[in-house]
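In: Got a predicted structure plus its sequence, pasted below:
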Amino acid sequence: MRTKQQISITLPNEMAAQLKAKVASGEYASESEVIREGLRALLARDQAAEKWLQEQVVPSWNALENGESEGVSGKEIRARLIAEHKRATGTF
């Protein structure tokens, strides 16, 4: 049974040059290895986003919908961020 599949991709010139540079530097053994690493990073990012949504966003939304939590307006968030920035930078 075949465990790999050969595919062909088209990249913009700049990305193709970066791909070749990764191999030329010795950081990766082949162009395929660079692509595999990039895909693994993309999948890890997607999994992290999904985990954040399931573990933090959904419970927060449910609490808000069930009246267990109160929402904050955009104006209030902006005011809090400005105040925090002023405290952090020492500008008043």
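Out: In hand now; what should we look at?
In: rest of the way, CA atoms for contacts and neighbours
Out: Will do.
In: For the most centrally placed residue in the chain, which three-state class applies?
Out: Geometric centre of the chain, nearest residue: Arg45, 4.7 Å, by Cα atoms, centre = their mean. Taking DSSP: H, G, I helix; E, B strand; the rest coil as the rule, one finds Arg45 in the helix state.
In: in this protein, which spans are helices?
Out: Remark: helices assigned in the chain by DSSP state H are 13-24, 31-52, 58-65, 74-89.
In: buried sites along the third one?
Out: Within helix 58-65, the residues that qualify as buried by neighbour count (16 or more other Cα atoms under 10 Å) are Ser60.
In: structure B:
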Amino acid sequence: MASERLTITLTPELLEFVRERTAEGDYNSDSEVIRDGLRLLKERDIAVRQWLTEKVVPGYLQYKANPESAMTREQVEQQLDHDRRQRRAKKGAAG
């Protein structure tokens, strides 16, 4: 993929973070740090959109159709804990 040059302005704190990561040898260049950060941001945005599409919208529509089907706070917390454990297990198996 062809690269295009882009000039950005960073706060002193972000610039220091980028330079530290490069100096520590985690990345070969400042550009690699920025690219990796943007890649992670993109992955997070995709995950949030997927969560909204697959979980939030169907749950809202189910609630609108049948308000009595709403989960209690405890049920929501249990489901969130379950989902977190599944994600961690999946990440651990992939890593």
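Out: Sure thing, it's come through. Every value quoted in this text rests on a predicted model; they were computed, and no experiment measured them.
In: quick one on the thing from earlier: I'd like the helices of the first structure as JSON lines, with distance to Arg2 of the first structure appended.
Out: Shown next, in JSON lines, are the helices of the first structure (distance: least, Cα to Cα, whole Å):
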{"stretch": "helix 13-24", "distance to Arg2 of the first structure": "26"}
{"stretch": "helix 31-52", "distance to Arg2 of the first structure": "17"}
{"stretch": "helix 58-65", "distance to Arg2 of the first structure": "40"}
{"stretch": "helix 74-89", "distance to Arg2 of the first structure": "54"}
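In: between those helices, which gets nearest to Thr3 of the first structure?
Out: Smallest distance to Thr3 of the first structure across those (Cα to Cα): 14.2 Å, for helix 31-52.
In: Where does that closest one end up in the second structure?
Out: Mapped onto the second structure using TM-score structural alignment, helix 31-52 of the first structure spans residues 30-51.
In: Give me the mean distance between that stretch and the first structure.
Out: On superposition with the first structure, the mean distance recorded for stretch 30-51 of the second structure (mean Cα distance after the TM-score superposition for the first structure) is 0.5 Å.
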